[in-house]
Each structure stands twice: as structure tokens, then as C-alpha cells.
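A.B. asks: below: sequence and its predicted model.
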Amino acid sequence: MRNRSGHTGLIIRLGHLDEGIQNEERYTRLSSQVSMASSAALVTGGAKRIGAAICLHLAKKGYSVAVHHNSSSKAAEDLVEVIKALGVNACTVKGDLSNPEEFTQIISEASSQIGPILHLVNNASKFVHDDLDNFDDESWNAHMDINTKAPLMLTREL
């Protein structure tokens, strides 16, 4: 699948082993054509928890990393300092993924600081505890905006 910019996405359907193997081989060929040292990755929700681990892993592999956050400025800045200490280029990018008007700005800001974004890790999520008694349409929409809509729209923006 190609988006508007011609970037190729990897899609593996469960239950289609042969297709998955072919896609994995194709992905490996594509990956080997791109120098990791010159590759830049944007990790949404990258400041804490799993996102921070992903950022560190990418940095240790030589990727430049844009650590996206919405409200975790201090954690994002601290993580960028750790990544830079590894000798890797990194930056923070603040943005509200529930606001589609910010998608272009997030990618533009990341690109201007670490180079063209070739890799996107859609990790951000709405991190609140909802239970059935309090879960309403507004809460549902907030979760869907962050967890479903934002990854699709950010991928399209690239």
C-alpha cells in the first residue's frame, strides 16, 4: 500500500503465511536500502512507558528520533538528553493528536529538526481509566481520535 508521498506500508493479514513471508522479505529488502544512520523516526507518545522504550531502541540502532508528546514535556526532554548522550540526533515534538490540524505541524517540526521522517511509530494512546459506568460518547470519541484516527491521518500526512 502506498500513501500520497509514495511511502510503502507493510500489511500482513493474519492467516496468510505465504503473503506474510513475501511481505517480510520485501520489507527486509526495503529496509536494507535505507541507511539507519540517516533515517529519522517519529514516535508518537514517545515520552513515557512503551514509547520511551521504543525511542531508546531506535536510537541504539542508529535512528534519529523525534519524541512526540502532548503533555509530558519534562519526560520527553529528559529522554532526548539520554538519546543525545548515545551520540544520536533527537528532538521533542509537542502536539495534540486529538486535533487533526496539528498533524502537519507535528511532522513538519520533527522533519525540520532531525531530517525527513522515513519511519512512523504510532504508539500514542488515550491513557485514562474508563469504566462502563462512566464511559460515554465523549470518552469513546476521545479514545477513537487518539487510538484510531490519528495513526491513519499521520500515516497519510507522510
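C.D. replies: Structure received.

A.B. asks: from here on, just use CA atoms for contacts and neighbour counts.
C.D. replies: OK.

A.B. asks: Val93 contacts Ala110, correct?
C.D. replies: Yes - assessed by Cα atoms under 8 Å, Val93 is found in contact with Ala110 at 6.3 Å.

A.B. asks: quick one: the helices in the chain?
C.D. replies: 17-32, 49-60, 73-85, 103-114, 137-144, 150-157 (DSSP state H).

A.B. asks: how about a markdown table for these, with distance to Val67 added?
C.D. replies: Shown next, in a markdown table, are the helices of the chain (distance: least, Cα to Cα, whole Å):
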| stretch | distance to Val67 |
| --- | --- |
| helix 17-32 | 21 |
| helix 49-60 | 7 |
| helix 73-85 | 6 |
| helix 103-114 | 9 |
| helix 137-144 | 21 |
| helix 150-157 | 15 |
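
A.B. asks: so which of the ones you listed is nearest Ala40?
C.D. replies: helix 103-114 (6.4 Å; Cα to Cα).

A.B. asks: show me what that closest one is packed against.
C.D. replies: Identification of packing neighbours for helix 103-114 by 3 or more Cα pairs under 8 Å, 6 or more residues apart in numbering; DSSP states H and E yields strand 40-43, strand 64-69, strand 90-94, strand 117-121, helix 150-157.

A.B. asks: which parts of that helix are buried?
C.D. replies: Residues 103, 106-111, 113-114 are the ones in helix 103-114 that count as buried (16 or more other Cα atoms under 10 Å).

A.B. asks: would you point out the most distant pair within those?
C.D. replies: Top of the distance list for the buried residues of helix 103-114 (Cα to Cα): Phe103 and Ile114, 16.9 Å.

A.B. asks: what's the neighbour count on the spatially closest residue to Ala110 that is not a sequence neighbour?
C.D. replies: Leaving aside its sequence neighbours, Ala110 sits nearest to Ala66 (Cα to Cα, 6 or more residues apart in numbering; 5.8 Å). Neighbourhood size, Ala66 [other Cα atoms under 10 Å]: 32.

A.B. asks: take this one as well and set it beside the first:
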Amino acid sequence: MTVELTKILTNYAVFAVIWYVLQTFGYFRLLRKTPANKVLAFIPVVRELVMFKLVWKSKFAGIIWFVCAIGGLALFLVSASTGLQIVGWLGIVMMIASIVIHIKRSRKQSKAFNLSGGITTLLIFVNPIGNIVIGMGQAEYKGAK
């Protein structure tokens, strides 16, 4: 491995750890206001599925989001290694669908805590900070709307 690649990977690892800590702290503060178990804030995929369950009326929205995100990434990687373009395009469509579902979840999360579009924007672009703001603010959990 080259020195440049080592620096890039080290920077990425440091950023990923900081992002994980902020996400965990934000979700922990947020889950304190809900009936969900607070320990789930430490498990990344589970906390996302719990949030989908808390803010979305559909029981399967979180699973659909997860399948689109992971399936899309897997199809895109398979396409890169095999050269099948149609599989790659299907993967991209699935990843875009997962992003759209996550944006809708951010809107529903704001509504579940009776907050406005500013928090939705914060949740879309800087999710950990949005969760910390909701968790440490005066907002109360009202349930899925």
C-alpha cells in the first residue's frame, strides 16, 4: 500500500468513527424520548429499522429501505465485476430508491416529534446533528403520523 492510500484510509477511518459516535449519541438522546429500548442506539442497522418503525405507519418501510440500500450496492458491485450494465443500472435505481425512502423517513421523523421543515433538512444532510438537536431539545415524541 502506498503512503497516499494509507493516509486516505486513515482519514476515512477517523471520520467514520467520529460519525458513528455522533450518530450513536444522537440516537441515544432521541430514543430516550420514545418507548424504544435505548441500547439499540449502539447497533447501526437496528437503530435505523427502529426509527422506521417509530415514525412510519408501515411495518415494512424499514425492511424495504434496507433491501434497496444493500441490494442496490450489491448489484452495482456485481455489475462492476461482471460488466453487465443492466444489473448496474438496476443497482443504481435501488440505491436512489433507498435515498428517497430515507428522505421521506426524515420528514416523517420531524412530524413524529412535531417539528418543522428545518429539522427535516438537517436530518437529510447531517443526520447525527439533527438527532442531537431533537434529542436535546424540547420536542416530544407524538408517534407516527
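C.D. replies: Here it is on my side, so go on. Keep in mind that what you see is a predicted model, and the values were worked out from it rather than measured.

A.B. asks: got a TM-score for the pair?
C.D. replies: The pair, once superposed, lands on a TM-score of 0.29 when counted by TM-score structural alignment, normalised by the length of structure 2; 76 aligned residues with a Cα RMSD of 5.1 Å.

A.B. asks: find the residues that touch each one of Val93 and Ala110 of structure 1.
C.D. replies: Contact criterion Cα atoms under 8 Å, 6 or more residues apart in numbering; residues shared by Val93 of structure 1 and Ala110: Ala66.

A.B. asks: so what's Gly88 of structure 2 up against?
C.D. replies: 75-80.

A.B. asks: among those, which are in helices?
C.D. replies: Mapping the contacts of Gly88 of structure 2 onto helices (DSSP H) picks out 75-80.

A.B. asks: filter the residues you listed to the buried ones?
C.D. replies: Those of those that meet the buried threshold are 75-76, 78-79, by 16+ other Cα under 10 Å.

A.B. asks: what residues are up against the residue positioned nearest the centre of structure 2?
C.D. replies: Nearest residue to the geometric centre of structure 2 (Cα atoms, centre = their mean): Glu48, 5.9 Å. Applying Cα under 8 Å, 6+ apart to Glu48 of structure 2 gives the contacts Gly62.

A.B. asks: secondary structure element for it?
C.D. replies: Assigned by DSSP states H and E, Glu48 of structure 2 belongs to helix 44-55.

A.B. asks: return the most buried member of the helices and strands packed on helix 103-114 of structure 1.
C.D. replies: strand 64-69 (a mean of 30; mean count of other Cα atoms under 10 Å).

A.B. asks: counting by contacts, list what that strand packs against.
C.D. replies: Packing partners of strand 64-69 of structure 1 (3+ Cα pairs under 8 Å, 6+ apart): strand 40-43, helix 49-60, helix 73-85, strand 90-94, helix 103-114.

A.B. asks: what about 7 Å?
C.D. replies: With contacts taken as 3 or more Cα pairs under 7 Å, 6 or more residues apart in numbering; DSSP states H and E, strand 64-69 of structure 1 sits against strand 40-43, strand 90-94.

A.B. asks: quick one on the thing from earlier: among the buried residues of helix 103-114 of structure 1, pick out the one closest to Arg156 of structure 1, please.
C.D. replies: Phe103 (9.8 Å).

A.B. asks: is it correct that the closest one is in contact with Thr155?
C.D. replies: No - using Cα atoms under 7 Å, Phe103 of structure 1 is not in contact with Thr155, being 9.6 Å away.

A.B. asks: what residues are shared contacts of the two?
C.D. replies: Between them, Phe103 of structure 1 and Thr155 share no contacting residue under Cα atoms under 7 Å, 6 or more residues apart in numbering.

A.B. asks: how about Leu90 of structure 2, what does it touch?
C.D. replies: Going by Cα under 7 Å, 6+ apart, Leu90 of structure 2 touches no other residue.

A.B. asks: how close does it sit to Phe66 of structure 2?
C.D. replies: As judged by Cα to Cα, to the nearest Å, Leu90 of structure 2 and Phe66 of structure 2 stand 15 Å apart.

A.B. asks: and Gln109 of structure 2, how many residues sit next to it?
C.D. replies: 27.

A.B. asks: from Ala97 of structure 2, how far off is it?
C.D. replies: For Gln109 of structure 2, the distance to Ala97 of structure 2 equals 18 Å [Cα to Cα].
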